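> Give me the fold of what follows.
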Amino acid sequence: MTAATLAAAPGLEPRRFSAALPALLLLAITVASGSALQGVFSTVQEAAKADLHLTDTQLGLVQGLATSIPLAVLSVPLGLLVDRVHRIRILIVMAIGWVIGSALTAYTHSFALLFVARMLAGLGASTAVTVAISLAADMCPPAQRGRSMLILTLGKWLGTAAAFALGGWLFGRFGTSPFAGLAPWRGVHLALAIGAGAAILTLLALREPPRAERSSVEPLPIKAVFSRLWSMRGFLAPLFGGQVGVVMADAAAAIWAAPVLSREFGLTPDQFAGWMGLVIFGSGVTGSILGGVAADWGVRGGKQGGILIGAVIASAIAIPATLFPIAPSPVLFGVALSVLLTGGTITGLITATAITVTVPNDMRGLCVGLFLAVSGLVAFGVSPTLVTAVSTMLGGEAYLGTALAAVGLLVSVLACWCFIVAKMRTPIG
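Model (predicted):
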């Protein structure tokens, strides 16, 4: 059966959530693998900084620009491909990319090579989101897509938590029993790369789902796709603005939380790995459940902008939590960080669901790709280096925590305002 027939056949409805769950779990494992390899460098970056004689500015470039440059260049072309070609194969290529990048990180001995290695690791993990969202959306009907995004979001946060918990635990183990003769931070990257390489095999069990809800039988010309997305700019621009602000705050927190714990409280990765992993995963689980429920409730409610009510509330609650870097104790640090990440998880899941129910299938990949390009440039490219720039203005690296709090507070306030505007302009409930 041809793609055109699939697009036109009314009986080819997406499977219900329960039937799609096994495939969604495999997608979640893939997303978790990419998130872990992308985020583990943050856990051990203080050791890498000492080993490679790096500055905070160089760390900011490695964590920010190394991810944002390829995202900005490739996200839109990738989004067009996702709308037109076999998505499972694209996902496999992305997974191979983050495995190679993590392995290369283990053997780098210069800032330049480290930059390239982190580009590979970050590019694969970040661009895979476009593919995963497109696949998950076609596995469930619109009213159940909040739950499918919930599974993907849980995978993302499981990987992020593993980057702290497993990465920190391995760092401590490899400090006494080196892995492959490498320094602990290098051994962590190599070990996780090997594990992620094995996880790629699970993708062979995935099958390409039929594409649902296409706006035309034949694929739209690229010019027409851009034109139709442009016609939705009144809604998509503030929606993107809100989530980019949230991603800026969350990305900066994920990148600089470990250095703040080391510098302000004298903790090493193996000392904070366990509880930080629990904080991150707990936030991901809580935010995913709340976001999934809120998104599906908003779709069913049929009210103007109902799907974004949860995003507005979550982004507002997260604003005071941006002050976690200047908390007087590790306990308050963890509590505030948990609130911040929970709010970010809720808004991210709702934003993804809003795209899947407002943007037709044959424009969905491009829409997500455009979002990743924008967020890559602004959130990953700007926020890490913005934090170091503010700390420099305040007096140097000793003010990293204060700078992180200031940047997070500003972008979170802007994010909440953008979500309010997007809610008022939502084309459907």
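> drop to CA atoms for contacts and neighbour counts, all remaining ones
Fine.
> what's near enough to touch W256?
Listed by CA atoms under 8 Å, 6 or more residues apart in numbering, the contact set of W256 reads 42, 384, 404.
> Export those residues as CSV, with columns for distance to V62.
Shown next, in CSV, are those (distance: CA to CA, whole Å):
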residue, distance to V62
S42, 10
P384, 9
L404, 17
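> Kindly indicate the member of those residues with the most neighbours.
Using other CA atoms under 10 Å as the neighbour test, the contacts of W256 are led by P384, with 30 neighbours.
> does that residue sit in a helix or strand, and which one?
helix 381-394 (DSSP states H and E).
> Now do the buried residues in that helix.
Buried residues in helix 381-394, counting neighbours by 16 or more other CA atoms under 10 Å, are found at 381-392.
> structure for this one too, so we can compare:
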Amino acid sequence: MNHVPAAPAPRLSAISRLRAWASVAILLVAAIISFIDRQLLSLLIDPIKHDLKVSDFQMGLLVGPAFALFHALAGIPCGWLADRAGRGKVVAGGIALWSALTAASGFAASYPQLFLARMGVGVGEATLGPSAHSLIADSFDAKRLPLAMAVYSTGVALGAGLAFAFGAQAVSLVGHLPDSLPLVGTLRDWQLAFVLVGLPGLPVALLVLLVVREPRAAGGQAQGAAIFAGLAPLWRGNRRLILCYLAAISALTGSGYASHTWLPAHFIRNFGWTPQQAGLMLGAMLMAAGVAGALAAGAAGALLARRGVLDAPLRVIIAASLLHAPFTAAVTLVGAEPFAVLLMAPATFLSSAFVALGPAAVQAATPVALRGRVAAIVLMVTSLAGMVAGPVGVGALTSFVFGDDKAVGLGLAIVAGLLSLIGGVLLLAALAPYRAAILRLRTAPD
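This is a model prediction of the structure:
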């Protein structure tokens, strides 16, 4: 993505490798917390449907657009703050907001109330990605960036895995608590699960303030007053790359969210699993195969980068995405439970590549002064499109096409498999313009 002279590049101060990795570690914790809060809802689909008397389609809207809409709207202002302010403070404020509103989801007594609470969670979580991505990119050189970003990105698999595993236990735990609790009153089991999962994020916000150091020197933040300053030249010089990349990552995001949202329902409805069984198995799979896949992708990207391959992150994502398509479709198409579980391992491993290396690819091709805003735009577009296409697509097929709750696996196979294939093909078209953008950025005058 082209060099943009609209604002002077922020000055980067030298920070120790230990401090840089400490920031990655605490941002990883924040990412885990965010995905626990975000993913818990997928374990509670059936009890919420029953209590609030809504359809799979409405639940798809709740999982997808309710979160993604405000997450998207808040993204660019949060990216602008990341380019101008102390990013640790931005992240800490966001964690406090989304944790409080996750807990507040537990007091929702109707579908519209829960919808509004999930919108607020989306606003809070919009602060994390732009700040974390740009901060990590400012802290590591090009050869170390893929691995550092991959380590941070394991928070997606760890957070989703912990949401499934410990979220399932939280659902089980609240079933043994009294119907009425002091200061809380009478809550349904799924409502209390939101409260228990949301509150632990508040001390993490304080930890971010204490640990994360800003790598941009004092006074070195981007100074352009306009929120969109510098973005127009970037777009004019990189239209093909931007369009192909955004469409590809949107498709891959949709595939991932579809699986995370509907796999528990598939195992519960078709194999007779309890939410606790589905949560433990899916959580363990994400924390093992998902984390291993992210780290393997990061290591592969770093190895290729050290060998001088300019488009290393995209090459790794393409290979993983094209391999992922048949595996993710097969998971819910096989009728035998043991084979479905077995196929989940390679599907989960391969699905982590774009999560691990997508942010590294974007940051490596973005001028320093625009890193927060570009990260925000990418996250805004891909999250909104992916969270709508994936969860809502499966819910629509189940409700309107098949008319059978047990057909959720077929809908998931169609949506997740097709989106993964589309993502890999679109990234192939992005390889040449991505290499050109990297070369222009590296040879541009400071």
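> elements contacting the helix holding P384 of the first structure?
helix 56-63, helix 65-82, helix 233-265, helix 400-424 (3 or more CA pairs under 8 Å, 6 or more residues apart in numbering; DSSP states H and E).
> if you set the cut-off to 6 Å instead, what comes out?
When contacts are defined as 3 or more CA pairs under 6 Å, 6 or more residues apart in numbering; DSSP states H and E, helix 381-394 of the first structure packs onto helix 233-265, helix 400-424.
> Output these in CSV, with distance to L349 of the first structure appended to each entry.
As requested, those are exported to CSV (distance: least, CA to CA, whole Å):
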stretch, distance to L349 of the first structure
helix 233-265, 10
helix 400-424, 13
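> Minimum distance to T351 of the first structure: which of the ones you listed has it?
Shortest distance between T351 of the first structure and these, using CA to CA, is found for helix 233-265: 7.2 Å.
> Map G266 of the first structure across to the second structure for me.
Using TM-score structural alignment, the equivalent of G266 of the first structure in the second structure is G272.
> V293 of the first structure now?
The equivalent of V293 of the first structure in the second structure is A299 (alignment by TM-score structural alignment).
> Equivalent analysis for V382 of the first structure, please.
With TM-score structural alignment as the matching criterion, the partner of V382 of the first structure in the second structure is A389.
> Leaving out sequence neighbours, find the closest residue to that match.
Sequence neighbours aside, G254 is the residue nearest to A389 of the second structure in space, at 5.5 Å (criterion: CA to CA, 6 or more residues apart in numbering).
> can I assume that neighbour is in contact with G386?
Yes - the pair G254 of the second structure and G386 qualifies as a contact (CA atoms under 6 Å) at a distance of 3.6 Å.
> Let me know how buried the closest residue in space to L323 of the first structure that isn't next to it in sequence is, in neighbour terms.
Nearest non-adjacent residue to L323 of the first structure, counting by CA to CA, 6+ apart: A405, 4.8 Å away. Other residues near A405 of the first structure come to 22 when the count uses other CA under 10 Å.
> cool, L204 of the first structure as well?
Applying other CA under 10 Å, we find 11 residues neighbouring L204 of the first structure.
> In the second structure, what residue corresponds to it?
Match for L204 of the first structure (TM-score structural alignment): L209.
> can you check S283 of the first structure too?
Here S283 of the first structure is matched to A289 in the second structure, going by TM-score structural alignment.
> Assess the claim that its match and A347 are in contact.
No - using CA under 6 Å, A289 of the second structure is not in contact with A347; the gap is 8.6 Å.
> Looking at these two now, which is surrounded by more residues?
For A289 of the second structure versus A347, the count of surrounding residues by other CA under 10 Å is larger for A347: 25 against 21.
> Looking for the alignment partner of P330 of the first structure in the second structure.
Aligned partner of P330 of the first structure by TM-score structural alignment: E337.
> ok so, going back, what about the match of L204 of the first structure, helix or strand, and which?
L209 of the second structure belongs to helix 201-211, assigned by DSSP H and E.
> could you point out which element follows that helix?
Using DSSP H and E, the helix or strand that follows helix 201-211 of the second structure towards the C-terminus is helix 231-237.
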